[in-house]
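# got a sequence here, can you build the structure:
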Amino acid sequence: MIGAHTTHHKRLTGLTPTVLQQEIVECRSKVEKLSQAPCQWFAWPFGRYSDIDEAALSLALETYDLVFSSDGYPKYTGHQGRVLNRRHIEPYWPARHAKFFLRGQRV
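Purely as a prediction, here's the structure:
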């Protein structure tokens, strides 16, 4: 699984359309060129909804199959199921820890 995370790790708020294109769309092209594999997923820097505006989120949804956030832990959220909340889970954690982080309400 290969995903993108912007070209320069900028907060995606208040940026011009040209800069958004560089950060979101061109990043995908660069990742695909380097990896020689499709890049269908995107996680925006810092992960909070306050770190991305509507223009950037719309462009990300146009460019990628799925977009990931690390915000909204109490609930799983999504724009028609295409913006997913990531959960940090380590493979060595006991199962009860994973269940704790995955117990959120789905909306």
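# contacts and neighbour counts: CA atoms only from here.
Noted.
# any idea how far the spatially most central residue of the chain lies from Ser50?
Compute the mean C-alpha point of the chain, and by C-alpha atoms, centre = their mean the closest residue is Ala43, 2.1 Å away. Distance, Ala43 to Ser50, by C-alpha to C-alpha, to the nearest Å: 14 Å.
# then Lys99?
Applying C-alpha to C-alpha, the value for Lys99 to Ser50 is 27 Å.
# same question, Val19
Distance, Val19 to Ser50, by C-alpha to C-alpha: 18 Å.
# of those two, which one has the most company?
Each of Val19 and Ser50 has its neighbours counted (other C-alpha atoms under 10 Å); Val19 has more, 16 against 11.
# here is a second sequence; please produce its structure as well for comparison:
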Amino acid sequence: MRKRLRTIFLHTVGSIKRAKPGIHIINSHYVSAKEVNEEYNYRTFDAYLKDLNTYASFINLEEATSNILQNNLPKKKVLITFTFDDGFEECYTIIAPLLEKYNCRGAFFINANYINSDKSYQQGFNERVAITTKKPMTWIQVIDLHERGHLIGSHNLDHSNFANLSIAEIDFQLKKNKEILEEKLNYKCEYFAWTYGQLQHFPLEALKLTEKYHKYIFSGTNYRNYFSYSGRVLNRRHLESNWPKSHLKYFLSFKKKH
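The predicted model follows:
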């Protein structure tokens, strides 16, 4: 009942809301929650971008991050940047090509052990993220995204919840994932988004460790503020492209605080 009432509220209120000017960092994972045919996913994500593009301009995460940190925020324009967590195959086959169609590049936060993993590892990974039928990208695909100008960030090695790990385990998950990405892509990995995204999943000790390895750190929560942890973390808003348009407009309608 509570879920139904929430859906009715978002549909009703969201249908009359408008996105507020500012920079919106969107946090997504896939086109649809379950594996469906590629044509359906293509049409769904294309329609999502087409609708957003009627009232927003798309920018890359590097530009968004720089402008937010410098408090260079638009007063009239709605600017959106797209980030995707985990590294599902449709990031390469559907999402990246359509972002490029709209002259945009995405940011993909990768769990290195998931890429090119076997079916046994994939099953455990998908259970951790509450997905049952997804497949990961290959390293060839991740490298190709990087070479095409998309940003590849770190998301920890195994999609672990840092709130449940020791300091030594957190350090290993951070350090090893960064090392693998940098070796595979021959670049410096400065962007990190923690798994599960809420503040309770990222204690202060984890933040201190992460700052040793990465310059820019992103949450998936506290979206009405640009920052958490006194400016040390940039916040993202969780949205998926298969959500109703009214829900998207509702969540983008809040004036954000710097």
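# which position in the second structure aligns with the residue nearest to the centre of the first structure?
In the second structure, Ala43 of the first structure lines up with Ala193, judged by TM-score structural alignment.
# now its match: how far from Asp46 of the second structure?
Look at Ala193 of the second structure and Asp46 of the second structure: by C-alpha to C-alpha, they are 25 Å apart.
# which ones are touching Phe162 of the second structure?
Taking C-alpha atoms under 8 Å, 6 or more residues apart in numbering, we find Phe162 of the second structure in contact with 170, 195, 201-203, 206.
# buried subset of those residues?
Buried subset of the contacts of Phe162 of the second structure (neighbour count, 16 or more other C-alpha atoms under 10 Å): 170, 195, 201-202, 206.
# quick revisit: secondary structure element for the closest residue to the residue nearest to the centre of the first structure other than its chain neighbours?
Counting by C-alpha to C-alpha, 6 or more residues apart in numbering, Ala43 of the first structure lies nearest to Phe68, which is 4.5 Å off, once chain neighbours are set aside. Assigning secondary structure by DSSP states H and E places Phe68 of the first structure in strand 66-69.
# go on, Glu127 of the second structure?
Using DSSP H and E, Glu127 of the second structure falls in helix 119-128.
# what range does that helix cover in the first structure?
Using TM-score structural alignment, helix 119-128 of the second structure pairs with nothing in the first structure.
# could you check how far that helix is from the centre of its chain?
What separates the centre of helix 119-128 of the second structure from the centre of its chain is 20 Å, taken as C-alpha atoms, centre = their mean, to the nearest Å.
# packing partners of that helix?
On a contact count with 3 or more C-alpha pairs under 8 Å, 6 or more residues apart in numbering; DSSP states H and E, helix 119-128 of the second structure meets no helix or strand.
# that one: what's the following helix or strand?
Following helix 119-128 of the second structure in sequence, per DSSP H and E, is helix 139-147.
# who touches the following helix or strand past that following helix?
Toward the C-terminus, helix 139-147 of the second structure is succeeded by strand 151-154 as the next helix or strand (DSSP H and E). Applying C-alpha under 8 Å, 6+ apart, the contact partners of strand 151-154 of the second structure are 61, 105-111, 142, 145-146, 174, 177-178, 181, 189-193.
# now the element after strand 151-154 of the second structure, going C-ward?
helix 167-185.
# that next one vs the first structure, average offset?
Helix 167-185 of the second structure differs from its equivalent in the first structure by a mean of 1.2 Å after superposition (mean C-alpha distance after the TM-score superposition for the first structure).
# what sits up against that helix?
With C-alpha under 8 Å, 6+ apart as the test, helix 167-185 of the second structure has contacts from 111-113, 139, 143, 146, 154-158, 162, 188-189, 205-206, 209-210, 213.
# hmm, back to that, what sits against the residue nearest to the centre of the first structure?
3-5, 67-69.
# for those residues, give me CSV that also has distance to Glu90 of the first structure and neighbour count.
Formatted as CSV, these follow (distance: C-alpha to C-alpha, whole Å; neighbours: other C-alpha atoms under 10 Å):
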residue, distance to Glu90 of the first structure, neighbour count
Gly3, 19, 19
Ala4, 21, 23
His5, 21, 20
Val67, 21, 25
Phe68, 18, 21
Ser69, 18, 23
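# and Ser29 of the first structure, what's its match in the second structure?
For Ser29 of the first structure, the residue aligned by TM-score structural alignment is Glu179.
# was I right to think His155 of the second structure contacts Glu190?
No: in this structure, His155 of the second structure is not within contact of Glu190 by C-alpha atoms under 8 Å, at 11.4 Å.
# now, which of the contacts of Phe162 of the second structure lie within strands?
Using DSSP state E, the subset of those located in strands is empty.
# looking at the residues you listed, which are in helices?
170, 206 (DSSP state H).
# Gln123 of the second structure: which of the contacts of Phe162 of the second structure is nearest?
Thr195 (17.4 Å; C-alpha to C-alpha).
# now the closest one: how far from Lys249 of the second structure?
Distance of Thr195 of the second structure to Lys249 of the second structure, given as C-alpha to C-alpha: 25 Å.
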